[in-house]
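*Asks:* Okay, structure incoming, though there's no sequence with it:
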């Protein structure tokens, strides 16, 4: 039986072997934990910096059983891990954080927005779309332009299409594979913000300063934090994060993407039940970064401080942009974080660089 808080020397399992799993594993190692990765990709980025890796599909029952028996706690690095796999681990007696409910809510965009509105976190108006007639009815109610997204999966701009007139509906429906979807009204926002927050096993909550995000082609390009926001906006963002964390009885780090409408009015775009790309700035801007914070929460440790000691501009390096590593490594204000991926495919997140400035 697992006893919390986990002492150093305990083993933590991570579902997923990508860059987030890699940075979680590195943070866990600093705190004295061993890490085992479960990922179908042999020699994954996270597996190479961990004690071991189980090479298997995320729904492989034997692999899940081994992971649950080997590790004193299990977490995950991305939200498309099958919720049934997390439920299987829990049924087998494993301590898993965040829990399966958070994963299930975040995996379905209709369920996500319904939950958010239920805890007082306002979103854009939306319509559930199961067929072309639903889409046409949604466009009539919400107007155009409107954004059509698949209910499940899809990230970094994938699985979504803007509809600018009702005449585009049939082609848009076809372009997402006629899959269950959500239609979202356009948000008239001034900028995109995000808040990274954590909740411990005892209900303690810690909130990082807001970040301001710039996207290019549907993919995050930069996050600047702490963002220049007034107290009304930062307080509202913290209240939204707290409502979500408590509403899910959440344990771990959560990313919340926000539309800033001005005067402290914020709409939630989406949530991510994991460490988040827009929180990478904390690695060089805070004493306790989001990755250590997540491990602390999963292990039942006290949460760390979230005060920013520097302003940081985080920039994602996509595809062959990683070839700039020599130049970036020589920049006095830049700290480079490479993910150890072998192939620099176009649009693939290969690294990020944090440029540090005094507050």
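*Replies:* Good, I have the coordinates. It should be emphasised that the depicted structure is a prediction, and the values quoted were computed from it without experimental measurement. Residues are numbered from 1 along each chain as shown.

*Asks:* CA atoms for contacts and neighbours, from now on please.
*Replies:* Will do.

*Asks:* longest strand of the protein?
*Replies:* Counting by DSSP state E, the longest strand found in the chain is strand 252-262.

*Asks:* Now that strand: buried residues?
*Replies:* Buried positions in strand 252-262, judged by neighbour count with 16 or more other Cα atoms under 10 Å: 252, 253, 254, 255, 256, 257, 258, 259, 260, 261.

*Asks:* Helices along the stretch 251-359 of the chain, start to end?
*Replies:* Remark: helices assigned in the stretch 251-359 of the chain by DSSP state H, counting those that start in this stretch are 282-285, 290-299, 325-330.

*Asks:* Tell me who's in contact with the closest residue to residue 20 other than its chain neighbours.
*Replies:* Nearest non-adjacent residue to residue 20, counting by Cα to Cα, 6 or more residues apart in numbering: residue 77, 5.7 Å away. Contact analysis of residue 77 by Cα atoms under 8 Å, 6 or more residues apart in numbering lists 14, 15, 16, 17, 18, 20, 21, 274, 275.

*Asks:* Use this one as the comparison:
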């Protein structure tokens, strides 16, 4: 267990530190408040979405030593809302205060190459891949994969950023490495999958693991568009997602909620695409279709409380509101059986997640 070991659950009134002030931090702060906890946000942007609902904000960079020391002093436990928190910052916090999920999970998830190798070590199947450090490496990778695959930056890519797709490429790759930023890259096999799914899992202090039902995801321009539950997969495939989640959280000695994305192949088998050591966009549906959302589940896990029931009381479709789509909010509010959540962002920019909504219906209808 990372950081100062806790022996009993956090009492109401304790303070949870959250690194990152976006919409995930906002929803974590709201869930913490429902359970009687206070929250303090570390985020360089003043009046960020999370700070609007938290008790306090430290306006500073994520790696500011004084700010980290202040966060540790104010907090009984610290968590984070995104996976690009500097690992050194998480490690510095983990001395004086427990940090969940453990910084090791950050290290694994921040580098796609490290992530893929770690998954392989844990016995989890992924797409085939090769490390690319120059144009010569890329030429070898393209030849090995028949000119078809996805070239990705090893670090800092999300929502489709830092990626380039190749299909039957037979030209000269000279200059492509530099065009991708001259940084470490990974070339992944392009998978002919039937659908993309994800599972949200949680592991508590005592090793208890809970999984929500898998969601079927549709992306547009690299950004999640919808998550539908139940996913159109056989029961054996759903069970395989849970088995993979168990293996991953055990391998990482994980505490908290994790999102795991999969490709479903034609025969029903699975390949893990990536992991996210945090609450996840594809789990937002739990807010409307379960008694205990992924956000409350995460707070329960890091506070040492019993994990909640993950049973789904409704079938549902969650849809993101991107950019100007937030203008749909008044019309959406007129619909029955719809739960809307806006993130408090002042400016609706293209590609920016402004909110989400979930339409629910009786199970099996």
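*Replies:* Received the coordinates, thanks. Note that this is a predicted model, so its numbers are computed, not measured.

*Asks:* So after superposing, what's the score?
*Replies:* Remark: TM-score between the superposed chains equals 0.98 [TM-score structural alignment, normalised by the length of structure 1]; 358 aligned residues with a Cα RMSD of 1.1 Å.

*Asks:* I'd like the helices of the stretch 251-359 of structure 1 as CSV, with distance to residue 227 of structure 1 and mean neighbour count appended.
*Replies:* Below are those laid out as CSV (distance: least, Cα to Cα, whole Å; neighbours: other Cα atoms under 10 Å):
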stretch, distance to residue 227 of structure 1, mean neighbour count
helix 282-285, 12, 23
helix 290-299, 17, 28
helix 325-330, 24, 13
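
*Asks:* To which residue of structure 2 is residue 162 of structure 1 aligned?
*Replies:* When structure 2 is aligned by TM-score structural alignment, residue 162 of structure 1 is paired with residue 165.

*Asks:* A strand includes its match, no?
*Replies:* Yes: residue state for residue 165 of structure 2 (DSSP: H, G, I helix; E, B strand; the rest coil) corresponds to a strand.

*Asks:* follow-up on the earlier one: trace the residue nearest to residue 20 of structure 1 over to structure 2, please.
*Replies:* Counting by TM-score structural alignment, residue 77 of structure 1 lines up with residue 81 in structure 2.

*Asks:* same check, this time on residue 248 of structure 1
*Replies:* Correspondence of residue 248 of structure 1 to structure 2, assessed by TM-score structural alignment: residue 252.

*Asks:* In contact with that match, which residues?
*Replies:* Going by Cα under 8 Å, 6+ apart, the list of residues near residue 252 of structure 2 reads 104, 105.

*Asks:* so where is the host helix or strand of residue 139 of structure 1 in structure 2?
*Replies:* Per DSSP states H and E, residue 139 of structure 1 falls inside helix 132-142. Alignment of helix 132-142 of structure 1 against structure 2: residues 135-145, by TM-score structural alignment.

*Asks:* Can you give the distance of the matching stretch from its chain's centre?
*Replies:* 30 Å (Cα atoms, centre = their mean, to the nearest Å).

*Asks:* Pull out the buried positions in that stretch.
*Replies:* Within stretch 135-145 of structure 2, the residues scored as buried using 16+ other Cα under 10 Å are 135, 137, 138, 139, 141, 142, 145.

*Asks:* how about these, which pair is most distant?
*Replies:* Distances among the buried residues of stretch 135-145 of structure 2 were taken as Cα to Cα; the most separated pair is 135 and 145, at 15.2 Å.

*Asks:* Residue 341 of structure 1 pairs with which position in structure 2?
*Replies:* Here residue 341 of structure 1 is matched to residue 345 in structure 2, going by TM-score structural alignment.

*Asks:* correct me, but that match touches residue 50?
*Replies:* No: if you go by Cα atoms under 8 Å, residue 345 of structure 2 and residue 50 don't touch, sitting 10.1 Å apart.

*Asks:* more neighbours, those two?
*Replies:* A direct count of neighbours by other Cα atoms under 10 Å for residue 345 of structure 2 and residue 50 places residue 50 higher, at 29 against 16.

*Asks:* before we move on, what SS does the more buried one have?
*Replies:* Following three-state DSSP, the label given to residue 50 of structure 2 is coil.

*Asks:* That one -> structure 1?
*Replies:* Under TM-score structural alignment, residue 50 of structure 2 pairs with residue 46 in structure 1.

*Asks:* just to revisit the earlier point, check which helix or strand the closest residue in space to the match of residue 162 of structure 1 that isn't next to it in sequence maps to.
*Replies:* Closest residue in space to residue 165 of structure 2, ignoring its immediate chain neighbours: residue 150 at 4.5 Å, by Cα to Cα, 6+ apart. If you go by DSSP H and E, residue 150 of structure 2 is part of strand 149-153.

*Asks:* circling back: was I right about the residue nearest to residue 165 of structure 2 contacting residue 189?
*Replies:* Yes: with contacts counted by Cα under 8 Å, residue 150 of structure 2 reaches residue 189, the gap being 6.5 Å.

*Asks:* the more surrounded of these two?
*Replies:* Of the pair residue 150 of structure 2 and residue 189, residue 189 is the one with more neighbours under other Cα under 10 Å, namely 22 against 18.

*Asks:* Residue 40 of structure 2 versus residue 70 of structure 2, what's the distance?
*Replies:* Distance of residue 70 of structure 2 to residue 40 of structure 2, given as Cα to Cα, to the nearest Å: 10 Å.

*Asks:* how long is stretch 269-283 of structure 1 end to end?
*Replies:* Its start and end residues considered, stretch 269-283 of structure 1 measures 24 Å (Cα to Cα).

*Asks:* related to what we said a few turns ago, quick one: the buried residues of strand 252-262 of structure 1 as a markdown table, columns for distance to residue 211 of structure 1 too.
*Replies:* Shown next, in a markdown table, are these (distance: Cα to Cα, whole Å):
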| residue | distance to residue 211 of structure 1 |
| --- | --- |
| 252 | 19 |
| 253 | 15 |
| 254 | 14 |
| 255 | 11 |
| 256 | 10 |
| 257 | 10 |
| 258 | 10 |
| 259 | 12 |
| 260 | 12 |
| 261 | 15 |
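
*Asks:* Need the counterpart of residue 108 of structure 2 in structure 1.
*Replies:* Per TM-score structural alignment, residue 108 of structure 2 is aligned with residue 105.

*Asks:* I'd say its match and residue 112 touch.
*Replies:* Yes: between residue 105 of structure 1 and residue 112 there is a contact at 5.0 Å, judged by Cα under 8 Å.
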